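Asks: One predicted model, sequence on top.
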Amino acid sequence: MRTEVAKDSYGASVIELARRGAPVRYAGDFLVAVDHDRPTGYYETDRDGLRWREAAPFNTVQFDVAVADANDGRFVPGLTVALRAEKNGRTLAAGECLFRWHPRLHRYAVDLRLLPGRYDVTVHIGTPVFQREDHAAGRRYSDPVVLRFPNFEVCRIGAV
């Protein structure tokens, strides 16, 4: 793992995920970690204000995709992130990962229904649409990336 990524606290958190066993990969201008846990509730804004939403009872796993700048470790906002879980070349679950704010580790997350087991997980990160100002550094994130995490183990963590 490149040590300069740890300059930012977000990058240091991504490196900590790697130390805990989460797969982490560099791809283009991104440093990407994939982790999983049980589905959790979240706050969401609707027309009546901030409201707590429980995780859907039929989902069994929450995939978290942390995306940092490969050079300095900062969180990269405004991305379109999708995740697919396959076994033997067949897609068993897929979805768009939405931004989830967290006090320590912002991420893109999706709740899916999968049995415990090993899956080939593919993450697609699209080109962001936000404006960039610097003539040199502003050219970063210009290419979409696809990362494969083969043999990713999903543990029994949610109701099946």
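Replies: Nice, thanks for sending it over.
Asks: going forward, measure contacts and count neighbours with C-alpha atoms only.
Replies: Fine.
Asks: Go through the strand or helix carrying Arg148 and flag the buried ones.
Replies: When elements are assigned from DSSP states H and E, Arg148 belongs to strand 145-154. Neighbour-count burial for strand 145-154 flags Val145, Leu147, Phe149, Phe152, Val154 (criterion: 16 or more other CA atoms under 10 Å).
Asks: now do stretch 98-112
Replies: Buried, per 16+ other CA under 10 Å, within stretch 98-112: Leu98, Phe99, Arg100, Leu105, His106, Arg107, Tyr108, Ala109, Val110, Asp111, Leu112.
Asks: Comparison target below:
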Amino acid sequence: MADATGTKAHQPPARPSDEADRNQLDMAKAEGEKYLASLDYMATKVADAGGKTRAGDYIVAFAQERAEGMYHLKGGALEWVEAPETMNCHMEIAVADAADGRFVPYLDIDCVLSKDGRDVVSFKPEFLWHPGLYHYGKDLTLPDGDGTYDLSIRIAAPAFPRHDEDNGRRYGEAVEVAFTGIKVETGHE
């Protein structure tokens, strides 16, 4: 399968090994199918804009919504924090393993939203717990407001170890993805 740049993507094996038997691989695949169904729902039914593509060993997706509040741990207690009035956009990035569809945690992701060929905002989305879909995200300020934007995403090769001599050879290179012509709707939820 070719990735977003048109080059042949590495396809990790999914075969039983001394680390993962057939049942474990099947359960991982079933978990991934559920995650991808939730991801598709988020990107196409819930968000104002969304998209998905294959990139190397990953499936990378985004969803754009209006800025939103979240719980933050402050002084040992959870506190609801509304998005500041200056923020008008919430960008969500979901990254799944292309082999089994499961969410990939602990990634270093850099994003740039651009408009009319100029960079508007660069950001590093952080892990966000969500009751429906683990993802990375960030509230942003888009000074130009609503409009058509392009999103570029760079995912560094993660530093975490990979189990399994047969199945673990994945995520060895950085990947870059571009989504163009995104109709962004700004505001607050």
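Replies: Cool, the structure landed. Since this is a predicted model, take the numbers as computed values, not measurements.
Asks: of all the buried residues of stretch 98-112 of the first structure, which comes closest to Ala66 of the first structure?
Replies: Of all the buried residues of stretch 98-112 of the first structure, Ala66 of the first structure sits closest to Arg107, with 4.7 Å by CA to CA.
Asks: And the closest one? What does it align with in the second structure?
Replies: Aligned by TM-score structural alignment, Arg107 of the first structure pairs with His135 of the second structure.
Asks: again with Asp120 of the first structure
Replies: Asp120 of the first structure maps onto Asp150 in the second structure, by TM-score structural alignment.
Asks: show me what contacts the residue lying closest to the match of Arg107 of the first structure once chain neighbours are set aside?
Replies: Nearest residue to His135 of the second structure, sequence neighbours excluded (CA to CA, 6 or more residues apart in numbering): Ala94, at 4.7 Å. By CA atoms under 8 Å, 6 or more residues apart in numbering, the residues touching Ala94 of the second structure are Leu39, Val60, Ala61, Phe62, Phe103, Tyr134, His135, Tyr136.
Asks: Next up, the contacts around the spatially most central residue of the first structure.
Replies: Most central in the first structure under CA atoms, centre = their mean is Val65, positioned 1.0 Å from the mean C-alpha point. The neighbours of Val65 of the first structure, taking CA under 8 Å, 6+ apart as the test, are Val32, Ala33, Val34, Asp35, Cys97, Arg107, Tyr108, Ala109.
Asks: And it, what's its match in the second structure?
Replies: In the second structure, the position corresponding to Val65 of the first structure is occupied by Ile93, as judged by TM-score structural alignment.
Asks: Tally up the residues packed near Leu142 of the second structure, please.
Replies: Neighbour count for Leu142 of the second structure, taken as other CA atoms under 10 Å: 20.
Asks: no wait, Arg19 of the first structure
Replies: For Arg19 of the first structure, the neighbour count with other CA under 10 Å is 11.
Asks: Tell me which residue of the first structure lines up with Ser114 of the second structure.
Replies: Counting by TM-score structural alignment, the partner of Ser114 of the second structure is Glu86.
Asks: list the buried ones in the helix or strand harbouring its match?
Replies: In the assignment (DSSP H and E), Glu86 of the first structure maps to strand 81-87. Of the residues in strand 81-87 of the first structure, Val81, Ala82, Leu83, Arg84, Ala85, Glu86 count as buried by neighbour count, 16+ other CA under 10 Å.
Asks: cool, stretch 94-108 of the second structure as well?
Replies: Neighbour-count burial for stretch 94-108 of the second structure flags 94-104, 107-108 (criterion: 16+ other CA under 10 Å).
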